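Q: this one's sequence-less:
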């Protein structure tokens, strides 16, 4: 039995919220609804498919019998990916490993969504994570305060999303410029000389070191596949090694080296690459990467990178990849055979100048995105500690007390009914 004297203690600056179990806050309504397998996703269609992946919409279907017929909105949780999604439109549940969660009547669904977003659920690899989510306790502010929190967080989230959209639009400029200047590599409409990749090297390509890296022990930064994200170097996750003297020449990264993912479990990530510029820092690379050092009197490495990420260049690259039972691969011999349309060096240089301007602009976009993300994270933490609405709470004290009392009674009734159902 809930005791109001225990859960409603008011001071001038702070009103503690009820803290309740996951089962009292959320109902798992996943069962009984059809799920669309990934192989059945369409690129276009009437009904969006939402699954546990990174994308808001994973695909489409035209089958109206697959549409989720429960009440909306709902929260989707990726049992493997730990991704939360707020869905307030007709949709189809995608593939496996997703939970559909319905908020109880004394919760605002979006408030719960934002609260879940503020959590850190530790990764257990590709195992199930819903069992960890069910263990959490959830704060229960009055509904009017929940709505106020959602209003503030919605505004911050909208700014964050607009900045992300601006960055995404900027990222589409460079591929368009590449095609405009050089044409589609698949058709070579400008009639450039066509050469094999192996004719462009300064030295033959090779794989990285097999030495196991550590977080803090080592003189050399060991670059790995995870450090290559969206065509850029990401050093959020750094590991280090001590590189033997006899291995330095073979496994050292120099300015202008192209580093390419040559063995990886994902078809979409095989071939992702960067052009590295370590300067005077000591960088090595691991065995899942291939180092390609080009003769820059023939080709700029940035031209090759953009060739490989263009649609036509990507198709050419994939012709030479292989799939084993556990991963996708390309070896140096296969990479040597890739055919590249080769425009004049001065035209490549012109493209490189535009690329450098673009990188400067993208860095500014990235800094703005990081700023908005940090602000949003701060607001999330303040929202669920009670700080965000402290002044608003003081101005609405009487109404909030009445709401909390009604909430406590509703929870007590539900708790008693559940106990009776077990008798």
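A: Arrived safely. Note that this is a predicted model, so its numbers are computed, not measured.
Q: contacts and neighbour counts: CA atoms only from here.
A: Will do.
Q: Now the spatially most central residue of the chain: which helix or strand?
A: What sits nearest the mean C-alpha location of the chain, by Cα atoms, centre = their mean, is residue 54, with 5.4 Å. Secondary structure from DSSP states H and E places residue 54 outside every helix and strand.
Q: what's the distance between the nearest residue to it once chain neighbours are set aside and residue 234?
A: Among residues not flanking residue 54 along the chain, residue 83 sits closest, at 7.4 Å (Cα to Cα, 6 or more residues apart in numbering). Taking Cα to Cα, to the nearest Å as the criterion, residue 83 is separated from residue 234 by 21 Å.
Q: Same question for residue 69.
A: 42 Å.
Q: and what of residue 404?
A: 46 Å.
Q: Tell me how many other residues surround the residue nearest to residue 54.
A: Per other Cα atoms under 10 Å, the neighbour tally for residue 83 reads 17.
Q: Confirm for me that it is in contact with residue 53.
A: Yes. Residue 83 lies in contact with residue 53 (Cα atoms under 8 Å); the separation is 7.4 Å.
Q: re the thing from before, please identify which of residue 404 and residue 234 sits among more neighbours.
A: Counted by other Cα under 10 Å, residue 404 and residue 234 do not tie: residue 404 has more neighbours, with 20 against 13.
Q: secondary structure class for that one?
A: Under DSSP: H, G, I helix; E, B strand; the rest coil, residue 404 falls in the helix class.
Q: Distance of it relative to residue 391?
A: Taking Cα to Cα, one finds residue 404 at 18 Å from residue 391.
Q: same thing with residue 158?
A: Taken as Cα to Cα, the span from residue 158 to residue 391 is 23 Å.
Q: the helices in this structure, which residues?
A: Assigned by DSSP state H, the helices in the chain fall at 4-7, 22-25, 109-117, 130-133, 143-171, 173-182, 248-251, 301-309, 311-318, 332-336, 345-385, 390-395, 397-421.
Q: How about residues contacting the second one?
A: Same thing as helix 22-25. 103, 104, 106, 107, 133, 134, 135, 136, 137, 138, 411 (Cα atoms under 8 Å, 6 or more residues apart in numbering).
Q: Tabulate those residues in a markdown table, adding columns for neighbour count and distance to residue 320.
A: Output for those, formatted as a markdown table (neighbours: other Cα atoms under 10 Å; distance: Cα to Cα, whole Å):
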| residue | neighbour count | distance to residue 320 |
| --- | --- | --- |
| 103 | 22 | 50 |
| 104 | 13 | 53 |
| 106 | 19 | 57 |
| 107 | 20 | 54 |
| 133 | 16 | 43 |
| 134 | 12 | 46 |
| 135 | 11 | 47 |
| 136 | 14 | 48 |
| 137 | 15 | 51 |
| 138 | 20 | 51 |
| 411 | 17 | 61 |
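Q: The structure to be compared is supplied as follows:
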């Protein structure tokens, strides 16, 4: 049996603040100061910024003890963390100090994680959706006995550990691909002393921009946008828009297996990211992306891997022209990027290894998808008293 109380009943809630940016003495060595970007849905051990004692004293920032739960209220509503040490937070993060006589910390964490979609649906505002502390304090929570809470938390912890391990495998596979690039081709900064140099444009056969047509929730063609190209060189097709194309537009604005897509406009850190099309699914291409076609897919894999290498990222950053929160590398500039002219046999050998890694990644993603389904099922059963 469980009773229903509110989050305000089971924890002490508060939020932080931000010192004046115009006073540099408020920022520096001191207490880690969390922004939403620092939250990781797990134990938070560090922050990108820290506040000095003066920074904390002259702002609404508050130091919270280890074990405090952290909940994002702006933008990424419901993103979570648990403080590993003493930390301070911005006003965009609510913190909860659980009442240990009423609620188990891990039970509360898992309940908040399960409630994220509903909390996000509660968001209000214009450019940035948000919720308030009052929303959180009034939020209902089923409260079984402490031993039952711990039992539920342990089951969910174990299921979540499975998901974490799968994600670690995916990260390892990406690292393996990067290491294979370096082992096969050597450090790019040394290429000019060992190999003939050319340009990406000399390897490419066609370079074309995507469509400027407006995409929406309906249409014949799923369309790739900048967010569908990941930083590590994959396609994320979980959030697609759609568009209709005329017969004449289809060959101009669609991709095929072996094409490379290049993100010409984004933030300075992300502009120039690239991915190879490794699917036969019908896909169109939006205007912020460039389609680069080669004689063979091995060249596409080589160029894409170079662009996400540390050397390639540095070149992208140097080329990027910045304007009002965005950076741009146009197709002409991309084609001028210098690259070694390795023999086709070397590029094909690299592609063969990448294909093996890619298939392992697909298998791991399928298992992770099953793990996610299991976790969601356990969450649902746990908090309706059926676990």
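A: That came in fine, so what should we check first? Please read all numbers here as calculations on a predicted model, not as lab measurements.
Q: what's near enough to touch residue 110 of the first structure?
A: 86, 150.
Q: any chance of the helices of the first structure in a markdown table, with distance to residue 74 of the first structure too?
A: Conversion of the helices of the first structure to a markdown table gives the following (distance: least, Cα to Cα, whole Å):
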| stretch | distance to residue 74 of the first structure |
| --- | --- |
| helix 4-7 | 28 |
| helix 22-25 | 13 |
| helix 109-117 | 7 |
| helix 130-133 | 16 |
| helix 143-171 | 15 |
| helix 173-182 | 36 |
| helix 248-251 | 50 |
| helix 301-309 | 37 |
| helix 311-318 | 37 |
| helix 332-336 | 47 |
| helix 345-385 | 20 |
| helix 390-395 | 27 |
| helix 397-421 | 21 |
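Q: so which of these gets nearest residue 92 of the first structure?
A: helix 109-117 (19.0 Å; Cα to Cα).
Q: mean shift between that closest one and the second structure?
A: By mean Cα distance after the TM-score superposition for the first structure, the fitted helix 109-117 of the first structure averages 0.9 Å away from its aligned residues in the second structure.
Q: Find me the equivalent region of that helix in the second structure.
A: Matched against the second structure by TM-score structural alignment, helix 109-117 of the first structure falls on residues 105-113.
Q: Just give me how far that stretch sits from the chain centre.
A: A distance of 22 Å separates the centroid of the chain from that of stretch 105-113 of the second structure, by Cα atoms, centre = their mean, to the nearest Å.
Q: try stretch 296-311 of the first structure
A: Worked out by Cα atoms, centre = their mean, stretch 296-311 of the first structure lies 26 Å from the chain centre.
Q: now do the same end-to-end measure for that stretch.
A: Stretch 296-311 of the first structure: ends 24 Å apart by Cα to Cα.
Q: buried sites along it?
A: 298-311 (16 or more other Cα atoms under 10 Å).
Q: Let's have these in CSV, adding distance to residue 208 of the first structure.
A: Putting these into CSV (distance: Cα to Cα, whole Å) gives the following:
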residue, distance to residue 208 of the first structure
298, 25
299, 23
300, 22
301, 19
302, 21
303, 23
304, 20
305, 19
306, 22
307, 23
308, 20
309, 22
310, 25
311, 27
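Q: just these now: which is nearest residue 127 of the first structure?
A: For these, the nearest to residue 127 of the first structure is residue 309 (32.2 Å; Cα to Cα).
Q: list the contacts for the closest one?
A: residue 272.
Q: if I look at it, how far off is residue 214 of the first structure?
A: 31 Å.
Q: likewise residue 42 of the first structure?
A: Taken as Cα to Cα, the span from residue 42 of the first structure to residue 214 of the first structure is 43 Å.
Q: Matching residue 82 of the first structure against the second structure, which residue comes up?
A: Residue 82 of the first structure maps onto residue 77 in the second structure, by TM-score structural alignment.
Q: Quick check, its match in contact with residue 131.
A: Yes. The pair residue 77 of the second structure / residue 131 is scored as a contact, 7.4 Å apart, by Cα under 8 Å.
Q: which neighbours do the two share?
A: 119, 123.
Q: can you list contacts of stretch 234-248 of the second structure?
A: Under Cα under 8 Å, 6+ apart, the answer for stretch 234-248 of the second structure is 213-225, 227-230, 275-277, 284.
Q: quick check: it aligns to which part of the first structure?
A: Counting by TM-score structural alignment, stretch 234-248 of the second structure sits on residues 232-246 of the first structure.
Q: Span of that stretch from start to end?
A: So stretch 232-246 of the first structure: terminal residues 29 Å apart, Cα to Cα.
Q: Same check on stretch 337-344 of the second structure?
A: 19 Å.
Q: ditto for stretch 231-244 of the first structure
A: 29 Å.
Q: Check which residues of that stretch are buried.
A: Applying 16+ other Cα under 10 Å to stretch 231-244 of the first structure flags 233, 238, 239, 240, 241, 242, 243 as buried.
Q: same deal with stretch 174-186 of the second structure?
A: 174, 177, 178, 180, 181, 185.
Q: against the first structure, where does that stretch fall?
A: Using TM-score structural alignment, stretch 174-186 of the second structure pairs with 171-183 in the first structure.
Q: from the chain's centre, how far out does the matching stretch sit?
A: The answer for stretch 171-183 of the first structure is 25 Å, by Cα atoms, centre = their mean.
Q: Ok, stretch 367-381 of the second structure next?
A: Counting by Cα atoms, centre = their mean, stretch 367-381 of the second structure comes out at 20 Å from the chain centroid.
Q: Including distance to residue 350 of the first structure, could the contacts of helix 22-25 of the first structure go into CSV?
A: Formatted as CSV, those follow (distance: Cα to Cα, whole Å):
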residue, distance to residue 350 of the first structure
103, 56
104, 60
106, 61
107, 57
133, 53
134, 56
135, 57
136, 56
137, 58
138, 57
411, 68
